[in-house]
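Participant: got a predicted structure plus its sequence, pasted below:
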Amino acid sequence: MRTTVGIIGGGPAGLLLARLLHRAGVDCVVLESRTRQYVQRRQRAGMLEQGTVDALRAADAAARLDTEGLVHDGIELRFERERHHLDFPVLTGGRTVTIYAQTEIVKDLVALQLTDGPPLLFEAEALAVEGPQSGAPVVRFRHEGRERTLACEWVVGCDGSHGAAADAFPAAACRTYRHDYPYSWLGILAEVPPSCDELIYAHHARGFALHSMRPPRFSRLYLQVPNGTGLEDWPDDRIWDELDTRFTVDADWTLRRGPVTAKSVTPMRSLVHEPMRHGRLLLAGDAAHIVPPTGAKGLNLAVSDVRLLAMAFTELHADGSTRLLDGYSDLCLQRVWQATRFSDDMTRMLHAQPDGDAFDHRMQLARLRRITASRHAAAELAANYTGLPLPL
């Protein structure tokens, strides 16, 4: 097989890039190691920045998003039994966020690509990227029981931090910055209408809690738990009781309970791979960076990478210029590090620190008080949460 851009990974980053390239007349092939059923069932993030919504609309992939997505004008912070609303349009000059599950984005993009798009191969496991510094890199992959090759002019790795693309970077040519947090998230999907109109971020001495949603019938909720926590230690009733405790406020509010349909425990970590380009191999999304989910930046960072890549390949296709491709890594990393900083700030402010003391707890409360009492501080949080502009 031969193509202009070989894309490894059929998650939202790889699929959106393929869609944007196809509309720009740049041919590509997507290799996805999992089955279609698997990638369409993975439960992931659901908070979309305005730039992500705009990118999906530009790809003509927002028909369901525009009818089923839930626009949010802000978030609620809870601490010390108080509730505080941050009004994003007021604080940012009109910007909002939208709740629409990543699972649904993937379904939309897969359907579009299989109907009218470039080749998408499921159960096609990328084994290696060869010759990334040559003018003709090759992706070796296994599909339908035999090994095959995909000859490319460029390769984009959207296959996660342990994928073949990141592995193709020589150790001497890259560096990975990593931080592991001393806690995890226990997440549940419950078949019950949301108990709130907007996301709730709760700081509590027992640990952080988050109320999100998959409207209209489902709620998505999270609890901070120690690393190494097993699901067997958390029966449904214990989860609901703990959520009740951490969301408690001195107001008329009730947490709705319902059947738990899915549970998972996710360790918290930050990771940044520098650079994001090696020869004709470029990284995007989780292959280049991972952030703790507290700031809701993972999917949105991946989309910002893809938007820049699509512009770069379109520029190359139109007039042969490599200006954007040459600047891709540096431009992306400016935004990546700011999103990593924001995610880290939110994580440290809202989570109970296992080795913290009374002073640390008071500092967290002071930061929360600063945000809820100062328009300037609230506006900075809102600007980061709704999404920083592409650094062009």
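Facilitator: Noted; the coordinates are in hand.

Participant: please make it C-alpha for all contacts and neighbour counts, starting now.
Facilitator: Fine.

Participant: and residue 304, how far from residue 58?
Facilitator: Between residue 304 and residue 58 the computed distance is 13 Å (C-alpha to C-alpha, to the nearest Å).

Participant: okay, these two: which has more neighbours?
Facilitator: Between residue 304 and residue 58, counting by other C-alpha atoms under 10 Å, residue 304 is the more crowded of the two (26 against 13).

Participant: helix or strand for that one, which one?
Facilitator: Using DSSP states H and E, residue 304 maps to helix 298-319.

Participant: give me the neighbour count for the closest residue to residue 159 other than its chain neighbours.
Facilitator: Closest residue in space to residue 159, ignoring its immediate chain neighbours: residue 9 at 4.5 Å, by C-alpha to C-alpha, 6 or more residues apart in numbering. Residue 9 has 29 neighbours, counted by other C-alpha under 10 Å.

Participant: next one: the one 4 residues further on
Facilitator: Counted by other C-alpha under 10 Å, the residues lying close to residue 13 total 28.

Participant: A helix includes it, no?
Facilitator: Yes. Assigned with DSSP: H, G, I helix; E, B strand; the rest coil, residue 13 falls within a helix.

Participant: ok, it to residue 26 distance?
Facilitator: For residue 13, the distance to residue 26 - C-alpha to C-alpha - is 16 Å.

Participant: alright, now check it against this:
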Amino acid sequence: MAEEASQLPDAPASTTVVVIGAGPAGMTVATLLQRSGIDCVVLERRSRDHVARRQRAGIVETRAVRMFDSWGLADQVLGGIPHDGILEFRVDGRSHLVSDRDGSDGPAARLCPQQVLVQKLTETFLEGGGDLRFEALDVSLHDLTGDRPTIRYRTPDGTPHALTCDFVAGCDGDHGVSRTAVPDGALTAHAFDHGIGWLTVLADAPPPAHPLLAVSSQGFAAHFPRGPYASRYYLQCPPDDTPDHWPEQRVWDALRTRLGDPGLVSGPITDREVFRLRSLVHDPMRYGRLFLVGDAAHIVSPMGGKGMNLALYDADLLARAVRDVVRDGDDTALRDYSARCLRRVWNDQEFSHWLTRTLHDAGDAEPFPRHLARARLDRLFTSPAAARAFAELMTGIDLEAGAAPLEKLSGNLSGNGGD
């Protein structure tokens, strides 16, 4: 009996917000809440070292930089260097430079790898006295539609713990426990498979002068900086391909051909994997007192670099909404959270889909879609109006300025499942 009693959790501790996941979404939510004087606890199932080393997105877009700046955090949490605003499109070896500056004032986008952003957010949060619990195992969410949800988990030694809270921020990605805690039927999943695979390669090789997107009859390829001495490459491949089919020599040969750069300098490949381009949106992004943030709510094709930036946008909206409730008793922004997030999600999904189709169809598609895609690229390279529209979308269009009232938006964007 004494042994059984020792396995029971102590009386639940209490906090205002429990944040599930310590990636860019979770650490942004936590840091902004801390900045607002609101207590929270972050639970992360991985170790701190594992989270710090995860290699993902590399550009924090202009709108997100300005968001951090508005919180007085840009200098603390954004590493890397300012993006010069130039993208290079290379079509059959011919270079076209396109600006992604929309002409607005304020700080520019930053070339900032995800792991750098997460490390700096984590340091800022912990230095401010934040409560971040790594290696929180078997996390489970309970009573999400009640007044005080309970979050249970175990430490690596098997000790059970419980936390009660006012709100839960589900920031643990597409395969995390947050969304799986929502009953079937409470959310609608909108999924799309692009039918495209990418081999992604990380190498200790010189980065390009500008982020580079290339089209050729051999398929799509890209080259992005990941630091002063590292590069991330992408190669279009069949969606069911495997890294084993891509030995180092084949990788470098394909990159030199598709990028139109016979003298491309190679380097040691430190990581490679194949993934399938897909898009997914869950609607609404809320169930009771659980609010989904970032990849837990939506997956975007990586073309256009919108995934991490959407997560940062979600985090900002949620932190501000919780602040309104805690400080002023005003739950308007919290009720509108899903609708406001999804408006941007669908806008960025459309842009990412447009760019994905354009750059892949322009390469090795059938003649009709290939000619359509190349016409779009020609318009981008020659029309100032088309270039301005592209820059606005890359920068992060301000949907809040002059926005239509939320209740007039079509569809079920304003659903608050579980209320």
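Facilitator: Right, received. Where do you want to start? Computed from a prediction, not measured in an experiment: that's the story for all the values here.

Participant: picking up where we left off before, now which residue in the second structure aligns to the residue nearest to residue 159 of the first structure?
Facilitator: Under the alignment (TM-score structural alignment), residue 9 of the first structure maps onto residue 21 of the second structure.

Participant: now swap in residue 213 of the first structure and tell me
Facilitator: Using TM-score structural alignment, residue 213 of the first structure pairs with residue 225 in the second structure.

Participant: could you do residue 181 of the first structure as well?
Facilitator: That one, residue 181 of the first structure, aligns with residue 194 by TM-score structural alignment.

Participant: I'd say its match and residue 277 touch.
Facilitator: Yes. With contact defined as C-alpha atoms under 8 Å, residue 194 of the second structure counts as touching residue 277 (5.6 Å).

Participant: so if I had to pick from the two, which one is more boxed in?
Facilitator: Shown here are residue 194 of the second structure and residue 277; by other C-alpha under 10 Å, residue 277 has more neighbours (19 against 15).

Participant: residues contacting that one?
Facilitator: 193, 194, 195, 196, 197, 198, 239, 301, 302 (C-alpha atoms under 8 Å, 6 or more residues apart in numbering).

Participant: the third one looks like it's in a strand, true?
Facilitator: It refers to residue 195 of the second structure. Yes. With three-state DSSP as the criterion, residue 195 of the second structure is part of a strand.

Participant: for it, which non-adjacent residue is spatially closest?
Facilitator: Leaving out its chain neighbours, residue 195 of the second structure is closest to residue 239 (C-alpha to C-alpha, 6+ apart), at 6.4 Å.

Participant: what's the counterpart of the one you found in the first structure?
Facilitator: Match for residue 239 of the second structure (TM-score structural alignment): residue 227.

Participant: go on, residue 163 of the second structure?
Facilitator: Here residue 163 of the second structure is matched to residue 150 in the first structure, going by TM-score structural alignment.

Participant: so what's the gap between stretch 98-115 of the second structure and the chain middle?
Facilitator: 16 Å (C-alpha atoms, centre = their mean, to the nearest Å).

Participant: what are the contacting residues of that stretch?
Facilitator: Residues contacting stretch 98-115 of the second structure (C-alpha under 8 Å, 6+ apart): 24, 51-66, 78-89, 225-227, 381, 387-388, 390-392, 394-395.

Participant: residues of it that come out buried?
Facilitator: 98-102, 107-115 (16 or more other C-alpha atoms under 10 Å).

Participant: out of those residues, which is nearest to residue 203 of the second structure?
Facilitator: Closest approach to residue 203 of the second structure among those (C-alpha to C-alpha): residue 113, at 14.1 Å.

Participant: how far away is that closest one from residue 214 of the second structure?
Facilitator: Residue 113 of the second structure is 21 Å from residue 214 of the second structure, by C-alpha to C-alpha.

Participant: before we move on, the earlier item: helices - which of the buried residues of stretch 98-115 of the second structure land there?
Facilitator: The members of those that map onto helices under DSSP state H are 114, 115.

Participant: please identify which of the buried residues of stretch 98-115 of the second structure is nearest to residue 219 of the second structure.
Facilitator: Nearest to residue 219 of the second structure among these is residue 98, at 20.8 Å by C-alpha to C-alpha.

Participant: residue 125 of the second structure pairs with which position in the first structure?
Facilitator: Using TM-score structural alignment, the equivalent of residue 125 of the second structure in the first structure is residue 113.

Participant: what sits against residue 84 of the first structure?
Facilitator: 76, 77, 78, 372.

Participant: narrow these to just the buried residues.
Facilitator: In the contacts of residue 84 of the first structure, burial by neighbour count holds for 76, 77, 78, 372, counting by 16+ other C-alpha under 10 Å.

Participant: all helices of the stretch 151-300 of the second structure, in order?
Facilitator: 177-180, 248-258 (DSSP state H, counting those that start in this stretch).

Participant: among these, which is the most enclosed?
Facilitator: Using mean count of other C-alpha atoms under 10 Å, the stretch among the helices of the stretch 151-300 of the second structure with the largest mean neighbour count is helix 177-180, at a mean of 20.

Participant: tell me the residue in the first structure aligned with residue 391 of the second structure.
Facilitator: Under the alignment (TM-score structural alignment), residue 391 of the second structure maps onto residue 382 of the first structure.

Participant: how many neighbouring residues does residue 261 of the first structure have?
Facilitator: When counting by other C-alpha under 10 Å, one arrives at 10 neighbours for residue 261 of the first structure.

Participant: got the contact list for whichever residue in the second structure pairs up with it?
Facilitator: Counting by TM-score structural alignment, residue 261 of the first structure corresponds to residue 270 in the second structure. Contacts were defined as C-alpha under 8 Å, 6+ apart; by that measure residue 270 of the second structure touches 201, 202, 203, 204.

Participant: possible to save these as a markdown table with neighbour count and distance to residue 327 of the second structure?
Facilitator: Output for these, formatted as a markdown table (neighbours: other C-alpha atoms under 10 Å; distance: C-alpha to C-alpha, whole Å):
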| residue | neighbour count | distance to residue 327 of the second structure |
| --- | --- | --- |
| 201 | 20 | 46 |
| 202 | 21 | 45 |
| 203 | 19 | 48 |
| 204 | 17 | 48 |
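
Participant: the first structure: which residue goes with residue 254 of the second structure?
Facilitator: By TM-score structural alignment, residue 254 of the second structure lines up with residue 242 in the first structure.
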